[in-house]
Structure formats: structure tokens, C-alpha cells
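Visitor: Let me see the structure of the following:
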Amino acid sequence: MASPEAPEAGSGAAPVVCEVADEGPRGVVRVTPWYEDGRLRLSVARRTRWLAGHRSVAAGALQVSVRAPGPVPSGLRLTHQGTGTVVSFPAGTEPAEGGEVTFRVLAEAVAAARPPRDGAPALIPPAHTESWLAELVLPDGATDRVACDPALEPVGYPLPHGRELVVAAGPAGDLVLHDRTPQPYADRVLWRSDGTLLVAGGLPAAAPHATELVLKHGVHAAELTFPVTHDEGRFHGRLPLGALPSLAGPVPLREGGWSLHLRERGAVGSPLDAPVRLAPRVLDGLPASCTVRGKPLVVDRHRGDELLVVAGPAVPAADRGPYRRRLLREQHYVLHRSRPLRDTVLYSSFGGRSYGDSPRAVHEELVRRGMDVEHLWAVRDAQSTVPGTARAVVVGSAEWHGALAHSRWVVTNTHLPWWFTRRGGQRIVQTWHGTPLKRIGADLAGTLCAGLAHLAPRPRVSRQWSVLLSPNGHSSAVLRSALGFAGRVLETGLPRTDVLFAADRELRAAAVRERLGLEPGRRVVLYAPTPRDDVAYDARHHRLPLALDVDLARRELGDGHVLLVRGHPLVADRLPGHHAPFAVDVSAYPDAMELLLVADVLVTDYSSLAVDFANTGRPMLFLTPDLPHYRDALRGFTLDFEARVPGPLLSSTGELVEALGDLEAVAAASAEAYADFREVFCHRDDGGAAGRVADVMER
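Guide: Take a look at the predicted model:
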């Protein structure tokens, strides 16, 4: 009967062999599971030829001994897994006592037979592991695999160019030789109740004195680093995955699969940047799980024996899965809609991705006024922390569905779920999230973004709103048309900009500098690029469009500058940590406006943050090497961008470095355009926007 498709990762993707009978001289009966064409298959066979031992017999030579009763094999054949390349070694002249046959495997011969990849020299491949399946060649020309103990501890022998030949058991319990860079093996993996993962194991002989453990996301370009201690050829790591320190506060590991690597500290692409493999003795204990405040964390394996950490969703277990989501949407939400509205305000910033933006400003204003309501804050995957003035509700949970149904007020800066319907007496405040310099919604017709993700929501979801806030006169008409909104538009200004006018803004700026560890005397450059729809992983996860060459900027600008890289909330990638302290990823910082307080200069491309930053009067630079593509094909603009932009348009990191070297000249050349830009787009920014919104909500 057909079984489910093989999982992409986890212990179920590579089930281990099972021995079910031992019949002495006749051999061992083994059951070997594997997947083929979507079916789980079982092979039952008696294995009589076994690995008896292996040892180094000379420099660059490995002796493999095989117990092979019956016809004496003539050779040992190694077949490359992937290309089918074959290299063979003859048997010894006489079988050893007990029917053992020996083979001398020459390391140089294996290295020379290694197939080239993409034209690279065969002896220096980019792959960290090349695997060779070992088979005995029998007198009649037939072949037979060499069985070995699945618990065989891998042992490495030196190869040229700093690699090693590892004798190990494959997933099916057959002898495999791995030609690989030296790699660590974890033989101790343990969860603590607080979600801390303890990992320890053996270091390869070539490991440097300073290493770090790195969790790499399986899809997105994101990684987390952790310190490592060494002890007589072993490494020890402590990974606080239940409460990771971040600029958003302590948060659990983001949802997804994360592979664990060991590398030289801060040296991306170093010879030792290898996956942490699991020693055979650990495999029987996997998967090993831990749940911290409802967030499931699992240690498992993929690609046979590589350590994998899987972080599940923060949504309660009872609320997960397509069927349960449908019940919540069609029954739970509907049930709560039949109940009286509660004096509750539900806030949502970028779909629960942060505690910030205009919903935060409105929340803090209502708290300051002492409005007698319950404050709820939508949080996605527990990736943001909420102050004591509000209570977090997990996006996708039953509580979140109920809050959408019975909250008297909802304050959001993006679209609400398509199935949400505003009730009588319910007031939905759509703050939006900036001045639309680039086209959005219906205005994307005729561009590469003219797909269902952008056009389908209107005007259905806009009918959910009671009021749409506009930051300025330019935006009022654009937002109404692009979002298909026929209701009330209030030109209040953008509440998120109030912090730029607050009486305590200098104190806030000092607190932000301390939080980010910004040293006095260094110019703070905030780089905030706009995501590109045509280089996204999917509609909810975008790549980081890094047009800036960070290494070149560091060499040219030196220690006098610090670069803060801020990705859009939809961007899943993160700037690697090895660029610090010159460049630091601040995408997790909950509120971009506080970053504007400390930035001496803003570098962006097409982001609406340019409008917000114009309130500071500080210089702006626009790094736009793809301007023709973005303007004419991808999205386009709601204004003459090149004529109105309040700073120079730069096409390379070199030009950016040159502009940063003479900001006074840049400011002077852009003064007229800057003043005009502020007059058109910032005329409603005065520090009172959140108050005007609160007045509307209190009526």
C-alpha cells in the first residue's frame, strides 16, 4: 500500500536498518527500509559479508578487512554516490585466517578519482562531502555490498589537501567511505527544560583553537552564532534556543529547520565550516523534543547524520494544521462574532511581526490617556516581546481568532485576514505603513507585480476598515485609489513619526545607542533597502536586496563609521554576524523610528522611511543601481522619483563611499529638493498624529 512521501528531513527520511535474526555462520537477517516513488519499501536479506576491521598501514594507505566466506572476492569497488564514478582496489594475495580478505585503499587514488564539479579541479572540490559506496567484486563479476555494524563509530584517515577519508556505516548499514573536509561529531545532545540545547562531541584534528557553533536556516539566508569551549579534542556548546537574546528581547528560535555547523570564529567560508554530524550512538534517541511556552523545538537529523534543529510554530498544538485552521475560521470566529463586543483594542503591526510602527504609537497614546480598555497585541511566532501595558495573542491561535471577532477596536498597519468581516459597532483603524512613494495595490496593474497577491485583496479587504489614515495630501488620493477604499480617509499624519518630535527624543536616542552598543564619535549610517518582489522566497518571505558591498565599505570607511542594516519586516534574510562591528543587522529592532533617532545619515533606495527621516533634516543618500528596472518594470512610482528625491541617486558602493566622505557638499546640493520634499510629504508630521487618532477612537 502506498505510504506518505518521504519527509525531506528528520529521522523518518533515512530510517536505519534493523537486524531481526542471527543465524550464526549463515549470517544475519536484516530489514532495510527506504523510499522509492512515494512508497516505503522494505528489503529483507541475509548478509554474510561483513566489515571485520580497518587500519592505517602506511602513509596514505588504508587497509580494509572483510569477512567473506565462500568465493574469494577479487577486489573492492568504490562507486561515487551521485556520478557513478568507479575506483577499484585488488584483494590481498591470500585470504586471512577466518575467511577475512584484505584490501589496500590508496588515499591518493580516491582523491584522483573524485569527479570534478563545474569545471573545478578534481583535487579541490567545493563539496564538503563526497561519498563512495563499497562493494566486493566476486569471481563471477557480480558484486555484493559489505555489511557493517550500524553503530560503527566513524574513523577518519588523511587525504590530500586537508581532507580525510572516513570509514562509516551508511543508512542501510553498508560500508561507505566519505571523502570530506574534517568534521565534528556530536555524541551528546541534551535539552534543558528552559529550551537550552547542550551539544558536545569530538573535534576534528584540524580544528582551530577558536571556533563557534552556527545555526543556519534551511531556506533563508539567516544564521545564529554561539560560542564554543574546547577540552582535549572535544567541543561544548550551549544554545539558548528557548530564549535567544535579540534586539526585540528574548525570543525563541524562529520557525523552520536549522542545520548546525562548526566553523572558525568569524571566518565564513574557512576550511572548517562543516556540518555537525551525529555519532551513531545518538541516533536511537532522536527525535528529541522540548516545548518552551508552547513553542516546540526538536533535535533530529537530515542527510543521514547531520544535526538538525526544527522549530515549530508558536501556535498552540490544538490550533495547528489546515483542518483546525478551517474550523477556527468557519466556526470559532463565527461563534465569537455572535457574542457582544468587548472593550478591547487589538493591535497588529506588519501582521504580528513587531511591536512598533503606528499601532505602537496609538497604543502608547491610549495608555497615556488611561482609556479603560484591554489592550491585546498580535504576535507572530513569538518573535516579538510586548510591554506590560498589553497582552500578547499568538497569530493563528483560537484566542487571536476570538479577539478579531469581539474586539471593539482593531488598529492595524497592513491587511487583515481575507475572511475577517467588520461587525456593526466594530471600528477598524487602518494606519497603513508609510507614504506610498512606489506603486501599491491597484496601481501595480501593468507591472511585474500585477499578480493576485497585490491586486486580489482590493476592494474586498478595504471594506473591512472604518477609517484609513493618510500621512499627507499626496498619499490621500493614492491610498484611496490603490487600496480600493471608498470610506473615510483621515489626513492625520503618520502616528509612528511622533517619536521624532517627542520632548524626550534625545533621551530615547541615548537609550537606543546604548542598546545597540554604538560608540561615541562614530558616524551612524542606517541602510534600509526596499524588498524586491521578483527575488522573494514567497509572498511572505523576501530576500535581503543588498546592493551595498559591505566589505568594500568597511575597507574604505574604516572605524569612523558604523553601518546599521535594516531589512523590511517581510525580509527573512539577515546580514551575517561576521560583518560586525562595522555592520550590524538591526532588522529585529522593534521600531524603525527609534533607529531614525540615532542615524546620522539614511541610505535607502525606494523606501517610505525617506519621508519619515526627512523630519530630522539629516542627509539622505539613495543607492539605486536597479532604478530603470524598478521604475519601468517591477513597480514604478507615484511621483517623479528622480526629480523629487531629496538626495543623490547613486549606482555603486564606490559612489556611496564618496558621498559619505563629503556630506556637507551633498546636503548643500540637495537643499532645495529636500525642502520641497518636506513641504509636500511632511506637512502633517508634528508629533500629534497619535493624539488625533485617539480622539477619533474615543468618540
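
Visitor: Please make it C-alpha for all contacts and neighbour counts, starting now.
Guide: Will do.

Visitor: Could you look up the SS state of A667?
Guide: At A667, secondary structure determined by DSSP: H, G, I helix; E, B strand; the rest coil is helix.

Visitor: V31 is in contact with R47, isn't it?
Guide: No: the pair V31 and R47 does not pass the contact test of Cα atoms under 8 Å, sitting 10.4 Å apart.

Visitor: Which strands or helices does the helix or strand hosting V657 pack on?
Guide: Taking DSSP states H and E as the definition, one finds V657 inside helix 653-660. With contacts defined as 3 or more Cα pairs under 8 Å, 6 or more residues apart in numbering; DSSP states H and E, the packing partners of helix 653-660 are helix 550-557, strand 620-623.

Visitor: just the ones you listed: most buried one?
Guide: Here the criterion is mean neighbour count by mean count of other Cα atoms under 10 Å, and of these the winner is strand 620-623, at a mean of 24.

Visitor: To compare with the earlier structure, here is another sequence to fold:
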Amino acid sequence: MKLKKMIIYLILSFCRLFLVFMKQNPNKITFISLENDTLSGDFSLISNKLKQDGKYELQYVLVKFEKTLLGNIKYLFVCIKQFFAINTSKLVLLDYNNYVVSKFKRKNVKVLQLWHATGAIKKFGNVVNRDYTIENYDYVISNCDYFVEPFTQAFNVRPEQVKVTGIPKTDRLFKKRKIQQDKKTMYKQYPQIKGRKVVLYAPTFRGRLMDGLHDGYINLDKIQQSLGDEYILLYKMHPLLEDKIISNHKDVICCNGMSIKRLFSVTDILISDYSAIILDFSIFMKPMIFYVPDLEEYRKDVGLFVDYEKEMPGPICKSEDEVIKIIEDNRFDYKKIEAFKNKFFKYQDGKSLGRVIHLIDDIMGGE
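Guide: I've put the predicted structure just below:
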């Protein structure tokens, strides 16, 4: 890792010599991602709206990082491409942290961090051990006031640089017609789920992007067999682990690569852990179970931005047996779910995209 970082640093330092010949385009916005090689989530929504408005020149440097020899070589060339795209732009939009921005960005290039999650349950960014310090961000969007302080720490910005606009991709969750459309689509694709209670398992990843990732380890077959035919289980691994298959049971369906929002439309009970999707699911006012057999280890090694036992709006389980009993007993505190939703969603109007576009217009119109 040190050798790779040194090589990238030397090459980009050489590229810096060409900055004197590179003009900044005052009308250019560049989208940069290391998580997706196509437009998705907030990037897709914002890009489509900006294209409709037709006011700006848009560029995209999108790649899905793979921890392989070929992936590392590709990453080197992507960093070079990012360098020239970033330093000729007025505004750069990020959905993940970025080495080139942190180390090789011109001062007059503005950076807006559109973090890919609705919030942050687990610690990340500059709060945890990393290979480089995150810096040079100008703006970060947040879903609520609670995350302003965690984001200032994680992204190395001042509180006033964190803008509470809401997250564009959550807008869909407030539109009942779209939820019904998603439900119909799910029933058509998976007719076996209709008329049954649907349990969705959707965890975050463990590990680090550059060092290797793994999942939270759960025996879904055991849970399904214990619950019986009345229930059917779906699972969706984190996008960075979407090739991971954790069950071949006929009533445990792999939904990797599918939209989590579409899965929510048919979900009766969500099982998750430290993933920020629990924030999104709270909108539905449905039960959540938190399967965290590694809670003490995770809290020590990674850390949490929330008081987990106090804030989580559902039972905390350390084993599959506990999960099974909670589901069978069907006892959930809906008032706590509502309080959780209201705490972590400042806006519940489905208009966050408009607020982010307004912020972008303000940035592009400024000096």
C-alpha cells in the first residue's frame, strides 16, 4: 500500500507541473466516484436535473474500485484522469472520499461531498485510521442537524460548511405512488413473496476498501427454517460486496445489486447492523432488528457516532436464536421508531433534490 501511494504521489506531483497550462472552466461540474462505474443514487438524480436545466458542462469520472492487481493499476490511471478533471472544473461532486482532491486540488476549485449514505452510524473518514488525511472539501450535505458535528470531524470541515439539505435519493421514500410501483415490480419479479411476511437482511461491510472487505456473518438458513413457510427472507449485501452469496435456500433470496428502496417496498421487518439504511427504513415505520454479534469489538475497532443501545429503534441481538425469538414474539416499539425517524430526518417533504440543486447553483454563481 505504501509503495502504491508513493507511486501515485510521484506521478501526480509530476502532473502538477502542467497546471500552469491548464485553464479552469467556470461552467464545468465533474462527478467523481470510486464506488460505482455508472451514475446511481444521488449522482444520477442530480445529473439528470442539471442536464434538464442545461446551465452547466458536466463531466464524469466513475469507477468501481477492485482490490486486485489489475484494479490497482486501473486506479493509478483513474487518479491521473481525476487530476485533470478536478483541476479544470469549477465544482467537483464526490460520493466517496478522494485522494486527489485531498492532495492535489487547486484552491479555487470547489468540492461538494455528497456522501453516499443518509447519515453515519459508524465512524469513518478522519475519525478512523486511514492512509491519508481528508481535506480540501468546501461543502458537505447532511440529512439532519445531528450529523453536522460527526461530518465536521470526518471530512475536516467547519460546521457552517455542512449544509442540512436532506439527501436527494430519500425523496422517493416519501412518494406513496412510487412505493406502490416498486411493490408491483417486486411481486412480478418474485411472485413467491406475495402473501408472506418478508424479512430483509441488509448489513454494512467490515474492513476497509483498500485492504479488503467482508460481511457480518449470519446464518439466514437457520432463521428461515425456524420461522417456517409463513416467512420469506431477502438479503442484500453492501454494494462493495454485491458478489457475495450467503445462502442457497429456496426461501432465502439474493437481491444483491437491486435498489434498496425497491426492497423496502415489500419488507415487513429489516435486519441490519451499523448501516445507514436503517435511517431510510425508519420512514416506513416498520420493525427493525439489529444483529450485531460483534458490537463490542466494532465499537472498539471502528467506533460509532451514536449511542447504539440508546438510539437504535429496535431489539439488539447477538445471535440468530435471539433474532428468531424477537420475530416470533412480534413485540416492537413503534413510538421509538417514530422518534428515531424525526430525529434523523429534518425534512420529510420529498424535496431534498431541489435544495441540493439550489446549493449547487449558489456555488456555481459564487466567486
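
Visitor: Kindly indicate whether D343 of structure 1 is helix, strand or coil.
Guide: Classification of D343 of structure 1 into helix, strand or coil gives strand, according to three-state DSSP.

Visitor: whoops, L546 of structure 1 was the one
Guide: In three-state terms, and counting by three-state DSSP, L546 of structure 1 is coil.

Visitor: Can you report how many residues neighbour the residue nearest to it when sequence neighbours are not counted?
Guide: The shortest distance from L546 of structure 1 to any residue that is not its chain neighbour, by Cα to Cα, 6 or more residues apart in numbering, is 7.4 Å, and that residue is P529. Here the count is done by other Cα atoms under 10 Å, and P529 of structure 1 has 24 residues near it.

Visitor: Who are the contact partners of the corresponding residue of structure 2 for L544 of structure 1?
Guide: For L544 of structure 1, the aligned position in structure 2 is D215, judged by TM-score structural alignment. When contacts are counted by Cα atoms under 8 Å, 6 or more residues apart in numbering, D215 of structure 2 touches P203, T204, F205, R206, M237, L241.

Visitor: How much space separates D215 of structure 2 from K123 of structure 2?
Guide: For D215 of structure 2, the distance to K123 of structure 2 equals 17 Å [Cα to Cα, to the nearest Å].

Visitor: Just the angle for the helix holding V657 of structure 1 relative to helix 550-557, thanks.
Guide: With axes from the mean of the first three to the mean of the last three Cα atoms, to 10 degrees defining the directions, helix 653-660 of structure 1 sits at 40 degrees from helix 550-557.

Visitor: any idea how far the aligned partner of the residue nearest to L546 of structure 1 in structure 2 lies from G166 of structure 2?
Guide: Alignment note: P529 of structure 1 maps to P203 in structure 2; criterion TM-score structural alignment. Separation of P203 of structure 2 from G166 of structure 2 (Cα to Cα) stands at 23 Å.

Visitor: Could you give the number of residues near the equivalent of L627 of structure 1 over in structure 2?
Guide: With the correspondence set by TM-score structural alignment, L627 of structure 1 lines up against L295 in structure 2. Neighbour count of L295 of structure 2, defined by other Cα under 10 Å: 18.

Visitor: How about S43 of structure 1?
Guide: By other Cα under 10 Å, 11 other residues sit near S43 of structure 1.

Visitor: Return the distance of stretch 48-65 of structure 2 from the chain's centre.
Guide: Put simply, stretch 48-65 of structure 2 sits 19 Å off its chain's centre (Cα atoms, centre = their mean, to the nearest Å).
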